[in-house]
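*Asks:* Here is the input, now give the coordinates:
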Amino acid sequence: MPEGNVTSVKNFVIVGFPGLHSNYYGLVSAVMLFVYVCILLGNGIFLTLFVREQKLHKPMYYIIINLVACDVLFSTTTLPKIIARYWFNDGVISFLGCFIQMYFVHYFASVNAFILAVMAFDRYVAVCNPLRYTNIVKDSTIMILCFASWLIAKPCVLMLAIRAYPLPYCAANKIVQCYCDHVAITKLACTDRTPYGFPAFVSAMVVLLMPLAFILFSYFAIMMAVLQISTAQGRLKTLSTCSSQLIIIALFFLPRCFNYMAPYVGISFNADMQILTIMLYSLLPPMINPLIYCLRTKEVKEVLAKNLARSTFLQVMKKRVDVSVICN
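*Replies:* Alright, predicted model coming up:
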């Protein structure tokens, strides 16, 4: 069908997992709600610690705050609607609302990739140029780089939305995905999506592979610098300063690369498994990252322990234990 003003679809319906039996809708919505609460709680705790403790106002933690913002915003963009779909059987989303969600889904994911590249830059300078670290990696430098990450991600994603929105949508309106994304939406267009799908794929690869290439270069240089350290203890100590960042980066990039490359190496999934894979690499990092920040970073662990020690709840519990001991 030729393009033109033939769009008759007024709403889209988010299907989620097409093979999921209705008996499990309540369980799936409860799991997703639990994930969402964990994301908000974990990232909220780190944000509270950052605001309250001047000790954490350092370049590395400014980078993490940007990741926190990305994780919370991405989860808030995607999870409430799919929870409503399974909890209240309300999967309907307006035509415009679906494209707005699509824009933010891809935007926050792109920003996250660029912020991780900034994180790799921080570790590269810390390990390869430690004497110049304070001169190169200043608060202002990191703020500019993070701001640039939010800015650079915008044009590519905006172009995806602008090119997809005017396509003629005149038949099917069921999105076999847990949220509106570019591939799921443009598949429903009543026209050949090749002229739109291929540029979108190239754009996605650029946004994904540019930061990844820089990250790989940075960590290759870091490994070369670590190997030049004479003692095993020194090498382990240096690597430990990068471990938490490396875990965060791996959680974000490895599953995505696997999902993109699987069809080219002969690995195929059914629709439910593919959607599950996408949801895992989309939502697992936002849920796990706060644990990595808090449990694998010495300064954050100290700040968290201090705040827990002086919390009202723990003080009340301690007094009760002391009273019970005295009475016995």
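*Asks:* For the rest of this, base every contact and every neighbour count on C-alpha atoms.
*Replies:* Will do.
*Asks:* and the gap between the spatially most central residue of the chain and residue 178?
*Replies:* Taking C-alpha atoms, centre = their mean, the centroid of the chain lies closest to residue 71, which sits 4.7 Å from it. In this view, residue 71 and residue 178 are 17 Å apart by C-alpha to C-alpha, to the nearest Å.
*Asks:* ok, residue 121 touching residue 217?
*Replies:* No: in this structure, residue 121 is not within contact of residue 217 by C-alpha atoms under 8 Å, at 9.8 Å.
*Asks:* Looking at those two, which is more packed in?
*Replies:* residue 121 (19 against 15; other C-alpha atoms under 10 Å).
*Asks:* For the more buried one, pull up the helix or strand it's in.
*Replies:* Assigned by DSSP states H and E, residue 121 falls within helix 95-128.
*Asks:* sorry, back to before: need the contact list for the residue nearest to the centre of the chain.
*Replies:* Contacts for residue 71 (C-alpha atoms under 8 Å, 6 or more residues apart in numbering) come out as 39, 108, 286.
*Asks:* this one as well, want them side by side:
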Amino acid sequence: MHETQLLLRVGHLPYFMSDSNTTDFTNPSTFLLLGIPGLEATHIWISIPFCIMYILSILGNIAILFIVKREPSLHEPMYYFLCMLAITDLVLSTSIQPKMLSIFWFNSREISFSACLTQMYFIHSFTTIESGIFVAMALDRYVAICHPLRHSTILTNPVVAKISLAVVLRGGVLVFPHPFLARRYPYCRTNIIPHSYCEHIAIVKLACADIQVSSYYSLSVAFLLTCLDVFSIAVSYTQILRAIFCLPSKDARLKTFGTCSSHLCVILAFYIPGLFSFLTHRFGQNVALHFHILMANIYLLVAPMINPIIYGVRTKQIRDRILRLFSHQGSF
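*Replies:* Got it, this is the predicted structure:
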């Protein structure tokens, strides 16, 4: 007997799958990622800027790690946290970009169930880690500007190591229930994910079970962590700005503010698109699906690309080291 075909509409394009995919399967063998639904005809063109952003993020973050490792004067808390940020950005961009480009270039949509949950875990845990790193960097700037004489005694290497470990453990532990819960759900509707990567809510929405636990836990963690981190950063920079305006000379104020401006730019580039993507996914039912998916991609791709650029341009020690490196190579 021939299997009946079911028509699924995603965006404006039809997708067909057999009714064998609608029967109950606790763990589907594969999911199908659609890329950017509704913009399939332009996937090749979209892949060009995405590929450029990925290359720039890889080169830029590796350059940051190389420069900090090679320059002994940069072996201090601010640059240790910057190296953590570079590693986090490398993991984030590499978690999604290769698969996304394979969808755009080769129409390779299939991803195994386990690989999808693994990608989901890496994406959400490392975005949480990145947020924690921004809090640590704000703390470092607060101590360096408000208590400069005590900076080396407060943020010692063991203290920096403990802060770094706490940031990593927080991200890893708080996100762990996401794949654990998602694996336990039965999936009987479809295995098509209208997204370009395995995002948590996009996966659990496919389950034919009550997903309130996953939904409320995800919302609570995201809301509480974002509020806590943003509040901590805001308090730190409020104190920093008060200290800057108390400096006696205009040159000193400008120099100190310039040091902090790069941190503020990176923080805003991370939180603003992330907040927009999060609110759109939860409450933006009237927002076009392709626009939402594009913003979700930009949120995870732009920050890893611009972070090393901003720090390379705005941080004098890194900028000088890069210029010395190129001038040394040019002398041969």
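*Asks:* TM-score of the superposed pair?
*Replies:* With the length set by TM-score structural alignment, normalised by the length of the first structure, the two chains reach a TM-score of 0.89; 309 aligned residues with a C-alpha RMSD of 2.0 Å.
*Asks:* so the helix holding residue 121 of the first structure matches what in the second structure?
*Replies:* Across the second structure, the stretch matching helix 95-128 of the first structure (TM-score structural alignment) is residues 113-146.
*Asks:* Distance from the chain centre to the matching stretch, please.
*Replies:* With C-alpha atoms, centre = their mean, to the nearest Å as the basis, stretch 113-146 of the second structure stands 8 Å off its chain's centre.
*Asks:* Quick check: which element contains the closest residue to residue 15 of the second structure other than its chain neighbours?
*Replies:* The spatially closest residue to residue 15 of the second structure, leaving aside those adjacent along the chain, is residue 8, at 5.2 Å (C-alpha to C-alpha, 6 or more residues apart in numbering). According to DSSP H and E, residue 8 of the second structure maps onto strand 5-10.
*Asks:* and that strand, which residues are buried?
*Replies:* Neighbour counts using 16 or more other C-alpha atoms under 10 Å place residue 10 of strand 5-10 of the second structure among the buried residues.
*Asks:* What is the corresponding segment of the first structure for it?
*Replies:* Counting by TM-score structural alignment, strand 5-10 of the second structure falls onto no part of the first structure.
*Asks:* Toward the C-terminus, what is the element adjacent to that strand?
*Replies:* Going down the chain from strand 5-10 of the second structure, the next helix or strand is strand 13-18, by DSSP H and E.
*Asks:* residue contacts, residue 43 of the second structure?
*Replies:* 35, 36, 104, 105.
*Asks:* Need those in a markdown table (columns: neighbour count).
*Replies:* Converted to a markdown table, the contacts of residue 43 of the second structure look like this (neighbours: other C-alpha atoms under 10 Å):
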| residue | neighbour count |
| --- | --- |
| 35 | 26 |
| 36 | 27 |
| 104 | 24 |
| 105 | 13 |
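*Asks:* Which ones among these lie within helices?
*Replies:* Here DSSP state H is the test, and the contacts of residue 43 of the second structure give 104, 105 as lying in helices.
*Asks:* Considering the contacts of residue 43 of the second structure, which are maintained in the first structure?
*Replies:* Retained in the first structure (both residues aligned by TM-score structural alignment, their matches' C-alpha atoms under 8 Å) from the contacts of residue 43 of the second structure: 104, 105.
*Asks:* show me where the second structure has helices.
*Replies:* Remark: helices assigned in the second structure by DSSP H are 43-70, 77-106, 113-146, 151-154, 157-175, 177-184, 200-204, 212-245, 250-283, 289-314, 316-330.
*Asks:* Residue 190 of the second structure: which of these is closest?
*Replies:* Minimum separation from residue 190 of the second structure across these (C-alpha to C-alpha) falls at helix 200-204, 10.4 Å.
*Asks:* Just the buried positions in that closest one, please.
*Replies:* 200, 201, 203, 204.
*Asks:* so what corresponds to the second one in the first structure?
*Replies:* To tie it back to what came earlier, the one meant is residue 201 of the second structure. By TM-score structural alignment, residue 201 of the second structure lines up with residue 183.
*Asks:* Burial check on the closest residue to its match other than its chain neighbours, number of neighbours?
*Replies:* With sequence-adjacent residues excluded and distances taken as C-alpha to C-alpha, 6+ apart, residue 183 of the first structure is closest to residue 197, at 7.3 Å. For residue 197 of the first structure, the neighbour count with other C-alpha under 10 Å is 17.
*Asks:* what's the answer for residue 237 of the first structure, then?
*Replies:* Close neighbours of residue 237 of the first structure, defined as other C-alpha under 10 Å, add up to 12.
*Asks:* swap in residue 232 of the first structure?
*Replies:* 11.
*Asks:* what residue of the first structure takes the place of residue 49 of the second structure?
*Replies:* Aligned partner of residue 49 of the second structure by TM-score structural alignment: residue 31.
*Asks:* how much space between its match and residue 82 of the first structure?
*Replies:* Residue 31 of the first structure is 11 Å from residue 82 of the first structure, where distance means C-alpha to C-alpha.
*Asks:* next one: residue 101 of the first structure
*Replies:* Computed as C-alpha to C-alpha, the residue 101 of the first structure to residue 82 of the first structure distance reads 12 Å.
*Asks:* Next, show the common contact partners of those two.
*Replies:* Residues touching both residue 101 of the first structure and residue 82 by C-alpha under 8 Å, 6+ apart: residue 179.
*Asks:* Could you check which of those two is surrounded by more residues?
*Replies:* More crowded of residue 101 of the first structure and residue 82, by other C-alpha under 10 Å: residue 82, with 24 against 19.
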